[in-house]
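1. Everything below, folded, please.
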Amino acid sequence: MFRSFEWMLAFRYLRLKGHEGFISVIAIFSLLGIILGVMALIATMSVMGGFREELLGKVIGFKGHLLYQPVGGKISDYERSVELLSSVQNVVHVDPIIEGQVMASFGDYATGAIVRGMRPEDLKERPLVADHIVAGSLDDFGTGDHDLAVGVRLAENYNLHVGSLVTLITPKGRVTPFGTVPRLSSYEIKAIFEVGEYNYDSGYFFMPLDQAQKYFKYGDTVQYLEITLTHPDLITETYPYIDQRLKATGHLGRLVDWRILNKSFFNALQIERNVMFIILTLIILVAVFNVISTMIMLVRSKNKDIAILRTMGASRASILRVFFITGSTIGVLGTFLGVWAGVSLAKNLQNISDLIEKLTGAKVWDAEIRFISEIPAIIDPGEVIAVTVVSLTLTFLATLYPAWRAAKTDPVEALRYE
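-> Below you'll find the model as predicted:
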């Protein structure tokens, strides 16, 4: 389709010198613009995709895929319910849970927190917590009468360590003639965990289920059941079987999956991701306009050359292909260099962030604000291909008009006064 002399002319026009060298300078800036636009788009989308996956993994790994909440707020025969639901296909774990808000006091300091009562054996089967114990051990969790596992951020903020005592205060206390007296009880820290999500690491405590039943006055009941599946995407497939099993045995309540519990949060992330894709694509579009300007200037400067080529027998289609190759070369080269730079940047973002923090002393990634302790980046091949296609498409379209103008050049008019 493209002839050898067309390629030769196109590459010669990219290496203009002398008084026409200014066009080459503009072409270089157009190339840099495309590189930066593609790089920024890939790196940003990788971070936002990684951010979503990390948060999704933390939320699901910490709280399970499905919640069964009974009518009345208490399940008395929870052991039977656990056994019943564990036999459903795709169900990995069913954990009885008690959860309540408390005021945690340590010395002169106090903060609000959420206590999650779980059986020690169930907690050990939660990889997100069990595999991220930074101090102490879950082997000791539940061996005493007053045990706690706390997050690393809370431990750092209040200088807590394994063996420290924490006083928990709940407003659901003992009723007296003078009103309700808040219930106080001291617990010993047996383990410190770090799951990598700031809210969990700073505001959640784990307590053995039997101790939580005593502290929150649940007796032999639990608050709800957390159901974990082999994969979160199996919710739609498994939900009807779990619901049917519960109704068949007379359990009244409702099932809530992770998509409903975190719907607004993850929808907001997806909308933000889509908006960022559109905004950063505009950077590529600006660079593409520079390509158009470069090509129009090139066509005007080579007006006489085009006329001579036409008189020598070159067709309009041949002239169009010459300038199409010239403009497309800038776009193709800029796109693939941008893809390489974007992927390299996404793979090394954390190292770059650490280097900037070391050199400047400023905090680039604050876990307290962004919830996750490290910069997440997941390179999605599909997104990389989409960015590449968008960039190449815009560049090819931008090249068509100047190339068409060049092909429409009338050799008689161009050489009339020569």
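
2. CA only for contacts and neighbour counts going forward, please
-> Will do.

3. Am I right that residue 170 sits in a strand?
-> Yes. Assigned with DSSP: H, G, I helix; E, B strand; the rest coil, residue 170 falls within a strand.

4. thought it was touching residue 182?
-> Yes. Judged on C-alpha atoms under 8 Å, residue 170 makes contact with residue 182 at a distance of 5.6 Å.

5. Looking at these two, which one has more neighbours?
-> Using other C-alpha atoms under 10 Å as the criterion, residue 170 and residue 182 rank with residue 170 on top: 17 against 13.

6. roughly how far apart are the residue nearest the centre of the chain and residue 347?
-> With distances taken as C-alpha atoms, centre = their mean, the residue of the chain nearest its centroid is residue 51 (2.1 Å). The spacing between residue 51 and residue 347, counted by C-alpha to C-alpha, to the nearest Å, is 14 Å.

7. Overlap of the contact sets of those two?
-> Common neighbours of residue 51 and residue 347 (criterion: C-alpha atoms under 8 Å, 6 or more residues apart in numbering): residue 377.

8. Can you show me the strands along the chain?
-> Assigned by DSSP state E, the strands in the chain fall at 66-70, 91-106, 109-118, 133-136, 147-151, 165-176, 179-193, 204-208, 224-229, 253-257.

9. this one next, for a side-by-side:
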Amino acid sequence: MKYSVELLIGFRYLVAKNRDGFVSFISFISVLGIIIGVWALITVLSVMNGFEKELRERILTVASHVTITGNQRMLVNWPDIADQVKDVEGVLGIAPFINSQAMLANGNITAGALIQGITPVLEKTVSNIFDSLIEGNEQSLNRERWQIILGSDLAEKLNLKVTDKVTVITPEANIGIAGMLPRLKQFTVSGIFELGMYEYDNTLAFINIDDAANLLQTQGTVNGLRISLTDVYTAPVINADLGRILGNDFRLSDWTHEHRNFFRALQVEKRVMFLILLLIVAVAAFNVISTLVMVVVDKKSDIAILRTLGLSSQSVISIFVVQGSLIGFIGTVVGGIVGVLTAINIDAIISTIEQIVGIEFFPKSIYVISDFPSDLRWRDVSLILATSFSFSLLATLYPAWRASKTQPAEVLRYA
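-> Coordinates of the predicted model:
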């Protein structure tokens, strides 16, 4: 019964108007500030999670989950290694590769590139690179010799399109009567891919692994094996398991290690953005303090009367904690609901705004990721809601303590 009285009075103080209505207005602003802060936090973090997920998927389109290479040498007995690896639980596919730096030339136009020799059939088991083809197809890598697939930026730089010829010049040289001559071969462009990541679209090119072996004179050997997994997040564990199975004669790495700096930077940006947007909630919490302090001043006579009727200092504290907690609870819940709905429908919301104002925020001609990917994570939502409510609860302590120190005799003497 005691707590029901405190709840009732705290709720009445929240909704009741004071003499000039100013305190009620400040209460509304406090609730609105918390709503905006929680809404912004959930929406922005969900969009950042969405971009991180989208970039991860694009990276894994071409990057292997686990890579096995030799220690400063080519892999000679790679079929035997592949037989050992395929029996490991969690391994989905294995594909050999040969890679080399090269210079591509189209007339007087030249550009550096990373040439990767692949077996198209096996490559499909470890990457989705061929799903990113915007021109041509990968079938010609199997059917015809000396075919090449280029990244979109690389093809544009060299002014090439499908069926055009391009000369591949490797750093290795042939020694002949005329001295050392670079190895070069003319290839036909059979496809162009676009991943939306500059480091790949601007430098990467694929050829058949047999053509790569002939060009680089590495017949019977490969640079390494690319491995795909049923669960990409088990890569570090399986990488360690393969290390124990294969021994120290090989170098193993997984995608989390190769791209750790990139994803670490994304995490830092996410944390910084969280802290910046949390300031909105913090400002709203200060508004809660201001609101309750003004309520204490406005209700000083009421507090004095309640004290004379036997209400304890602890009960007075509870009344104002209830009022501040209700402000925080309402703002947090409403902000959470609006934030979740916005995060789920952000792409449709942005599209509607673009249609209304007639402006495309992320033109497809400039930005590869032209939509707003969103990945709502309930762990983030729970953290935001808990933090917001905690701020609001802490904001009630000083005003509540100040109210409990009200002296009934002093107040009623001058009432």
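
10. longest helix anywhere in the second structure?
-> Secondary structure of the second structure per DSSP state H: the longest helix is helix 22-62.

11. What ranges does the stretch 151-300 of the first structure have for its helices?
-> For the stretch 151-300 of the first structure, helices defined by DSSP state H, counting those that start in this stretch occupy the ranges 152-157, 198-203, 209-215, 235-248, 258-261, 263-301.

12. chain center to the last one: distance?
-> What that stands for is helix 263-301 of the first structure. Centre-to-centre, helix 263-301 of the first structure and its host chain are 21 Å apart (C-alpha atoms, centre = their mean, to the nearest Å).

13. quick one on the thing from earlier: pick the most buried one from the strands of the first structure.
-> strand 147-151 (a mean of 27; mean count of other C-alpha atoms under 10 Å).

14. so how many other residues sit close to the closest residue in space to residue 238 of the second structure that isn't next to it in sequence?
-> Closest residue in space to residue 238 of the second structure, ignoring its immediate chain neighbours: residue 90 at 7.6 Å, by C-alpha to C-alpha, 6 or more residues apart in numbering. Neighbours of residue 90 of the second structure under the rule other C-alpha under 10 Å: 15.

15. mind listing what residue 90 of the second structure touches?
-> Residue 90 of the second structure neighbours (C-alpha under 8 Å, 6+ apart): 229-231, 238.

16. Let's have those in TSV, adding distance to residue 34 of the second structure.
-> As requested, the contacts of residue 90 of the second structure are exported to TSV (distance: C-alpha to C-alpha, whole Å):
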residue	distance to residue 34 of the second structure
229	44
230	42
231	39
238	45
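
17. Just the buried ones among these, please.
-> Among the contacts of residue 90 of the second structure, those classed as buried by 16 or more other C-alpha atoms under 10 Å are 229, 238.

18. And the contacts of residue 90 of the second structure, which is closest to residue 305 of the second structure?
-> Closest to residue 305 of the second structure out of the contacts of residue 90 of the second structure is residue 231 (66.8 Å), distances taken as C-alpha to C-alpha.

19. out of everything not next to it in sequence, what's closest to that closest one?
-> residue 90 (7.1 Å).

20. Matching the one you found against the first structure, which residue comes up?
-> Correspondence of residue 90 of the second structure to the first structure, assessed by TM-score structural alignment: residue 90.

21. thinking again about what came up before, so the residue nearest to the centre of the first structure touches residue 373, yeah?
-> No. At 10.8 Å, residue 51 of the first structure does not count as touching residue 373 under the criterion of C-alpha under 8 Å.

22. hang on, the earlier thing: so how much does the longest helix of the second structure differ from the first structure once superposed?
-> Following the fit onto the first structure, the mean deviation recorded for helix 22-62 of the second structure is 2.2 Å by mean C-alpha distance after the TM-score superposition for the first structure.

23. Please report how far residue 346 of the first structure lies from residue 1 of the first structure.
-> For residue 346 of the first structure relative to residue 1 of the first structure (C-alpha to C-alpha), the value is 38 Å.

24. Likewise for residue 38 of the first structure?
-> Taken as C-alpha to C-alpha, the span from residue 38 of the first structure to residue 1 of the first structure is 29 Å.

25. Of the two, which one has the most company?
-> residue 38 (31 against 5).

26. The more buried one -> the second structure?
-> Correspondence of residue 38 of the first structure to the second structure, assessed by TM-score structural alignment: residue 38.

27. Spatially, and excluding backbone neighbours, which residue is closest to that match.
-> Computed as C-alpha to C-alpha, 6+ apart, the closest residue to residue 38 of the second structure that is not its neighbour in sequence is residue 335, at 5.0 Å.

28. Which neighbouring elements make contact with the longest helix of the second structure?
-> Counting contacts by 3 or more C-alpha pairs under 8 Å, 6 or more residues apart in numbering; DSSP states H and E, helix 22-62 of the second structure packs against helix 2-15, helix 260-298, helix 313-344, helix 378-395.

29. let's see it at 6 Å
-> helix 260-298, helix 313-344 (3 or more C-alpha pairs under 6 Å, 6 or more residues apart in numbering; DSSP states H and E).

30. Would you mind giving those as a markdown table with mean neighbour count and distance to residue 128 of the second structure added?
-> As requested, these are arranged in a markdown table below (neighbours: other C-alpha atoms under 10 Å; distance: least, C-alpha to C-alpha, whole Å):
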| stretch | mean neighbour count | distance to residue 128 of the second structure |
| --- | --- | --- |
| helix 260-298 | 18 | 21 |
| helix 313-344 | 22 | 27 |
